[in-house]
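In: What follows is a predicted protein model with its sequence.
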Amino acid sequence: MKISDNIKSARIGRGLTIEELSSLAGVSIDKIERIENDENFALKDPYGRLYAKKLCQFLQLDCNLPSETLEINLIKEKNQKFSQKVLEFLPHLFAGFILVAFIYANANLNKNPTFQVDPIQHKEETKQATITSESQDNKITFIVLKADDEVWITATIDGEKTIFNIKKGEEKTLYFENKIVLDTVGNADKLKIMFGDQEVKISDREIIHNVFVDSEGIFYNGYNVLRGAPKI
């Protein structure tokens, strides 16, 4: 029997309406209706499986739901894109190097300049360069997601959207250049985010939307939750 039919039959067998099951199991009416009438939603959609699993647990059914198979290796994908960009840029870099070398050689043929460095100015410039370098080195460019239970995430990373699943006890590293938008998080109360040396429990709710992460912090409803703002 299909999972959707199994859930529907168990609900009817217990004499429960969809409204009553929604109230008891904590799953919205529209989600129950879709699960009962759309097998693909219950089997293939990560959020559909989440709600179907919850209904099966409440109705004490062995639905034997399959595990999430769509896993994205973000680190590998990031390295591949970076390598591709480097290969595309190399010809331009080589041409620029030849042009600079030609200009420099031509200038040395016409004159033999001498250079004098003001020690104070040089020291200040060196100090400023050190500060800039340290600032760049300390810039946050990734977060680590930790799951206390199975979590589903739809995320947009530097403009590219993807869906992935983190198993219980698993960690996943997300790299970014500009920002990450966690469009939707299922089982959000089971997710923690490592941002630099800080660990943030993201929510006490099951589903949340639109959490922004950039090098400055983790933002929700306009607040940076790392700076004492209200909890997500």
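Out: Okay, I see it. Residues are numbered from 1 along each chain as shown.
In: alpha carbons only for contacts and neighbour counts from here, please
Out: Fine.
In: which residues touch whichever helix or strand L174 is part of?
Out: According to DSSP states H and E, L174 maps onto strand 171-175. The contact list for strand 171-175 (CA atoms under 8 Å, 6 or more residues apart in numbering) reads L74, I75, K78, T141, F142, I143, V144, L145, K146, A147, I166.
In: try it against this one:
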Amino acid sequence: MSIGNSPEADRPSVGAALQKARIGAGLTVEEVSTTTRVRIPLVHAIEQDDFSRCGGDVYARGHIRALARAVSLDSRPLIDQFDAEHGGRPAPTPAAPLYEAERIRSEPRRPNWTAAMVAAIVAVVGFAGFTLFTGGDKSDSGQVAAGDAHAKPAPAPTRHPSTIRPTLKPEPSDSAVAGLPKDKVTIKVTARDGQSWISAKDASGKLLEDGLLKQGESKTITDKKRIDLVLGNAGAVQLYVNGKEVKQVGEKGTVERLSYTPGDPQAG
């Protein structure tokens, strides 16, 4: 017997359906109670749609299934009807996330005391070796330095402005001049304040030097008799003849023609 396809208006209650099926099967309440182990008062209450004595909806559904099985009745439509009349079946609580969280929870890491002790021993041994290697002198000096760390530094001595002398450009020493050969003429040209073009010839007109001298570069030219020198941008060069500086070679941008022989510088 099935009531699942009955119209809603004609559908009997859950208790009435169970009672009708029990009577149709020719069974008494006592027989159903013996078969299902559901107490007789509870069978009477369920057939009267009183589920308050079941102890909750979960137990009520279990009793409905047992009674329906005893009278050869499909219990699924009765369970659905019961849920519809009593607020529906609660949604099951998913257990998988809790299980996963418990499964992947790692054990708390314990401190690795062995590694810590090994590291401490290595540090002590290394410090002792370093102390022995450096020796006691450095230790004494370190103690002295530590003792003086709190001392205030001595103030720097002040000098009266009248005692401060300007830094003078060193002149070529006599030994440097004396070191040059006196039977030759020696010229040193330095492009001090800019580049300069130079040309140098000997007494016979032979070309000794010719080219551009970049700023900072120097050329040294030597001859036995005479050097005829041509300087472009003469004011930018520094000129030494036989170890002595020639002052005021010329103005910047001008071309100067000079001639020198052994001995003191003399402009030709």
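Out: In hand now; what should we look at? Note that the structure is predicted; figures quoted are calculated from it, not measured.
In: After superposition, what is the TM-score?
Out: After superposition, the two chains reach a TM-score (TM-score structural alignment, normalised by the length of structure 1) of 0.33; 87 aligned residues with a CA RMSD of 2.8 Å.
In: how about the helix or strand containing V144 of structure 2: buried residues?
Out: Using DSSP H and E, V144 of structure 2 sits within helix 113-147. Residues of helix 113-147 of structure 2 include none that count as buried (16 or more other CA atoms under 10 Å).
In: which strands and helices sit next to the following helix or strand past that helix?
Out: Later in the chain than helix 113-147 of structure 2, the nearest helix or strand by DSSP H and E is helix 174-178. For helix 174-178 of structure 2, there is no helix or strand it packs on, judged by 3 or more CA pairs under 8 Å, 6 or more residues apart in numbering; DSSP states H and E.
In: Quick check: next helix or strand after helix 174-178 of structure 2?
Out: Defined by DSSP H and E, the subsequent element after helix 174-178 of structure 2 is strand 185-191.
In: which other helices and strands contact that following strand?
Out: Using 3+ CA pairs under 8 Å, 6+ apart, strand 185-191 of structure 2 sits against strand 218-223, strand 237-241.
In: Just say which of these is most tucked in.
Out: Mean neighbour count, computed with mean count of other CA atoms under 10 Å, is highest for strand 237-241 among those, reaching a mean of 22.
In: and the angle from it to strand 218-223?
Out: 30 degrees (axes from the mean of the first three to the mean of the last three CA atoms, to 10 degrees).
In: okay, the angle between strand 237-241 of structure 2 and strand 185-191?
Out: Using the same axes, to 10 degrees, strand 237-241 of structure 2 lies at 170 degrees relative to strand 185-191.
In: So which other helices or strands are in contact with strand 237-241 of structure 2?
Out: strand 185-191, strand 244-246.
In: Which helix or strand lies directly C-terminal to the last one?
Out: On the C-terminal side of strand 244-246 of structure 2, the closest following helix or strand by DSSP H and E is strand 255-260.
In: would you list every one of the strands in structure 1?
Out: 142-147, 151-157, 160-166, 171-175, 180-186, 191-195, 198-201, 207-214, 217-220, 223-224 (DSSP state E).
In: rewinding a little: with mean neighbour count and distance to I198 of structure 2 added, can I get the helices and strands packed on strand 237-241 of structure 2 in a markdown table?
Out: A markdown table is the format used below for those (neighbours: other CA atoms under 10 Å; distance: least, CA to CA, whole Å):
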| stretch | mean neighbour count | distance to I198 of structure 2 |
| --- | --- | --- |
| strand 185-191 | 22 | 9 |
| strand 244-246 | 17 | 16 |
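In: Could I get the ones you listed in JSON lines, plus columns for distance to I79 of structure 2?
Out: Below are these laid out as JSON lines (distance: least, CA to CA, whole Å):
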{"stretch": "strand 185-191", "distance to I79 of structure 2": "113"}
{"stretch": "strand 244-246", "distance to I79 of structure 2": "123"}
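In: re the thing from before, of all the helices and strands packed on strand 185-191 of structure 2, which one comes closest to I121 of structure 2?
Out: strand 218-223 (64.1 Å; CA to CA).
In: Output the contacting helices and strands for the closest one.
Out: strand 185-191.
In: swap the cut-off to 10 Å and go again
Out: Counting contacts by 3 or more CA pairs under 10 Å, 6 or more residues apart in numbering; DSSP states H and E, strand 218-223 of structure 2 packs against strand 185-191, strand 196-202, strand 207-213, strand 237-241.
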